[in-house]
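Engineer: Sequence first, then the predicted structure, then my questions.
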Amino acid sequence: MKASLSQQDFNLFREFFYKKTGIEFDDSKRYFVDKRLLKRIEETGAKSFRDYFISVRFESSQKEFQNIVNVMTVNETYFYREDHQFKTLTQQVLDELISQPNRGAAPLRILSLPTSTGEEPYSIALQLIENWPGLDSHDVELDGADIDTDVLERAQNGVYNQRSVQYLPPDVLDRHFTEVAGGRYQISEDIRDAVNLFKANLSNRDDCRKLRNYDVIFCRNLLIYFDDKSRQTAINALYDALRPGGFLFLGHSESISRMTSLFEVRRFPNSIVYQRPLS
């Protein structure tokens, strides 16, 4: 098989990948895409890009397409990333949620998407344990979702290198992690069991229908990979996934104010958060 892809091959693949995931690769990502795609073609034994592409498009199990997703998505994160948003969650947002009218006794439901290798949902769990007194009297359900099944498996194992835990306070690391082989750290089984992990794609309607009645959604640094059309689709899906009065946390470089009027912009002391109106 030839060791490179033609521009036509690249265009075919990126259009297909975009339609399936909402993630767009421009020409500046050509080397990144070619390298990973050629490796998949070689590992499957396909004779050419065309043969590989046809088999992926018509594969009923979608197993190979999932393999492509797993190698094409970038998953780089660490514990307590953008810590100011967690402070907003534990110091303002959760208390406001439990005081909303007609709240009832239903558990608070929090979603991390994309969850990547688990640092974000586990950070939320740690922040609740360490910094939110309301955890003693209110039930919380924590979910983590991602399009990449490999990172979900790693998140379930909960083993991290020094870089991932470098910003954790030493006492938090001591209380909730165990040092394992290779100088790595595994988060406690209790915390791993407290987070429900599953696969979800914001560009897939069936997946989006399963995301409902969340009080808080963390969707940080995902929309930057989408074009305007895919971003609008994702914003609508996130709105539908929140219950009235729920809050959406985005990455520090992301803003949806110019794209939609669905959300109210809430300015807290430490961060800006988007809220689905109560009515």
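Structural biologist: Yes, it's here. Residues are numbered from 1 along each chain as shown.
Engineer: use CA for all of it now, contacts and neighbours both
Structural biologist: OK.
Engineer: which strands and helices sit next to the host helix or strand of Lys39?
Structural biologist: Following DSSP states H and E, one finds Lys39 within helix 30-44. Here helix 30-44 touches helix 63-72, going by 3 or more CA pairs under 8 Å, 6 or more residues apart in numbering; DSSP states H and E.
Engineer: picking that back up, quick one: contacts of the helix holding Lys39?
Structural biologist: Ala3, Ser4, Leu5, Phe10, Phe25, Lys47, Ser48, Phe49, Tyr52, Ile68, Val71, Met72 (CA atoms under 8 Å, 6 or more residues apart in numbering).
Engineer: Take those residues and keep only those in helices.
Structural biologist: Residues of those located in helices (DSSP state H): Phe10, Phe49, Tyr52, Ile68, Val71, Met72.
Engineer: Show me where the stretch 101-250 of the chain has its helices.
Structural biologist: Here the stretch 101-250 of the chain has its helices, by DSSP state H, counting those that start in this stretch, at 119-131, 149-157, 162-165, 170-176, 189-194, 205-209, 228-241.
Engineer: now what about the longest one, what contacts it?
Structural biologist: What it means is helix 228-241. Outside helix 228-241, the residues touching it (CA under 8 Å, 6+ apart) are 22-23, 202-203, 208-209, 211-214, 217, 223, 248, 256, 259-260, 262-263, 276.
Engineer: try 6 Å
Structural biologist: Gly22, Leu202, Leu211, Arg212, Asn213, Leu223 (CA atoms under 6 Å, 6 or more residues apart in numbering).
Engineer: Point to the residue nearest the middle of this protein.
Structural biologist: Pro114 (0.6 Å; CA atoms, centre = their mean).
Engineer: From the contacts of helix 228-241, list just the buried residues.
Structural biologist: Among the contacts of helix 228-241, the ones that count as buried by 16 or more other CA atoms under 10 Å are Gly22, Leu202, Leu211, Arg212, Leu223.
Engineer: ok, second structure coming up, stack it against the first:
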Amino acid sequence: MSDGNEPRRTHPALTSDEIARVGRLLYRWTGMIFGENKRYYIERRIGDRMARSRIDDVTTYLGFVASHLEEREALINAFTINETYFYREEHQLQALSAEILPEIVRTKRPGDLVRIWSMPCSTGEEAYSIAVWLLENWPLVDAYNVEIVGSDVDTAALKHAQEGRFGTRSLARLPAKVVESYFEAERGHRRKIIDDLRESVRFAPANIVDRGTLTGLGRFDVILCRNLLIYFDDEARRLAVGNLFESMNPGAFICLGHSESMARITDRFELVRLEAAIVYRKR
């Protein structure tokens, strides 16, 4: 261990065995695939965490992270990818307000609960986009008790989401009128989402390959799970999709990323071709 007061920003050269061990740990904890082809990415993030933990030896660090839950959480956070912005894959939001929710509420009464889950929600843009879009584009938004839940395995991203502060890049695709209506200006071209909207979205940690972290969230009418399954292998995809299936009400809809498909994973979902998007429905 280092005796310095400040963590050293060194990136250790890992052996092939160490790369494989890191990959096995991350796969077991998250379902994500990391191997030799991501060597630089792995070494950089392992090096950062070793420096912060003041541990110089890779083997010692891997033993430490395997037995300390807080460091495991921090390492998982370091490896997650939070590429997102408001109104990402807008065509799915169009389908949500124009076709999916009208079908969902067809069997509900005014005031009934409608539950929407954004998983992964990253730093909040994904979940808040749903709330903003519905306020702007679904005339019946006030007729039902709409509950939006955002979840992610990255607890640091969730903390950012709960704060509700965003930079210019995150807001770039929003119409100016929407930005002015729902975001308060702060220093440095940053904006904070208004309190009423921030408090309307609930955030909770969840791991899509760990059923135990999902049971407390209940079941949903709509799930947006976009651009996550591409990081999994076939086995992890089947596990994740099984957990998503169990988290859905009968007849619920799920939206995947544009390059993702249920076809090679399971036959438990029906493909539905909507005017704006292709989605899946629980049989």
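Structural biologist: Perfect, thanks for sending it. Please read these numbers as outputs of a predicted model, since none were measured by experiment.
Engineer: closest one to Tyr80 of the first structure among the helices of the stretch 101-250 of the first structure?
Structural biologist: Checking those against Tyr80 of the first structure by CA to CA gives helix 119-131 as the closest, at 5.7 Å.
Engineer: against the second structure, where does that closest one fall?
Structural biologist: Aligned by TM-score structural alignment, helix 119-131 of the first structure corresponds to residues 125-137 of the second structure.
Engineer: burial count for the counterpart of Arg44 of the second structure in the first structure?
Structural biologist: Aligned counterpart of Arg44 of the second structure in the first structure: Lys35 (TM-score structural alignment). Residues contacting Lys35 of the first structure under the criterion other CA atoms under 10 Å number 13.
Engineer: and if you look at the one 5 residues further on?
Structural biologist: Other residues near Arg40 of the first structure number 18, with proximity taken as other CA under 10 Å.
Engineer: any idea how far it is from Leu223 of the first structure?
Structural biologist: Separation of Arg40 of the first structure from Leu223 of the first structure (CA to CA, to the nearest Å) stands at 26 Å.
Engineer: Then Val93 of the first structure?
Structural biologist: Val93 of the first structure is 22 Å from Leu223 of the first structure, by CA to CA.
Engineer: likewise Gln232 of the first structure?
Structural biologist: Taken as CA to CA, the span from Gln232 of the first structure to Leu223 of the first structure is 9 Å.
Engineer: Then Lys63 of the first structure?
Structural biologist: 25 Å.
Engineer: again, but for Gln7 of the first structure
Structural biologist: Distance from Gln7 of the first structure to Leu223 of the first structure, by CA to CA: 26 Å.
Engineer: do Thr90 of the first structure as well
Structural biologist: 24 Å.
Engineer: And Lys20 of the first structure, by the same measure?
Structural biologist: 15 Å.
Engineer: repeat for Arg192 of the first structure
Structural biologist: 27 Å.
Engineer: Kindly report the same for Gln127 of the first structure.
Structural biologist: From Gln127 of the first structure to Leu223 of the first structure the distance is 25 Å (CA to CA).
Engineer: Average offset of the longest strand belonging to the first structure relative to the second structure?
Structural biologist: In the first structure, taking DSSP state E as the definition, the longest strand is strand 242-250. Compared with the second structure after the fit, strand 242-250 of the first structure shows a mean deviation of 0.4 Å (mean CA distance after the TM-score superposition for the first structure).
Engineer: Kindly name the residues of the second structure that line up with the very next helix or strand once past that strand.
Structural biologist: Where DSSP H and E defines the elements, the next helix or strand beyond strand 242-250 of the first structure is strand 264-267. Under TM-score structural alignment, strand 264-267 of the first structure corresponds to residues 270-273 of the second structure.
Engineer: just stretch 158-171 of the first structure next, same as before
Structural biologist: So stretch 158-171 of the first structure sits over residues 164-177 in the second structure, by TM-score structural alignment.
Engineer: So which bits of that stretch are buried?
Structural biologist: Gly164, Arg165, Phe166, Ser170, Leu171, Leu174.
Engineer: Report how many residues lie close to the aligned residue in the second structure for Phe198 of the first structure.
Structural biologist: Correspondence of Phe198 of the first structure to the second structure, assessed by TM-score structural alignment: Ala204. Neighbourhood size, Ala204 of the second structure [other CA under 10 Å]: 18.
Engineer: need the contact list for Ala204 of the second structure.
Structural biologist: Ser151.
Engineer: Let's see that with 7 Å instead.
Structural biologist: Gly150, Ser151 (CA atoms under 7 Å, 6 or more residues apart in numbering).
Engineer: how near is the aligned residue in the second structure for Arg276 of the first structure to Thr266 of the second structure?
Structural biologist: Using TM-score structural alignment, the partner of Arg276 of the first structure in the second structure is Lys282. Lys282 of the second structure sits 11 Å away from Thr266 of the second structure, going by CA to CA.
Engineer: Fine by me, we can end here.
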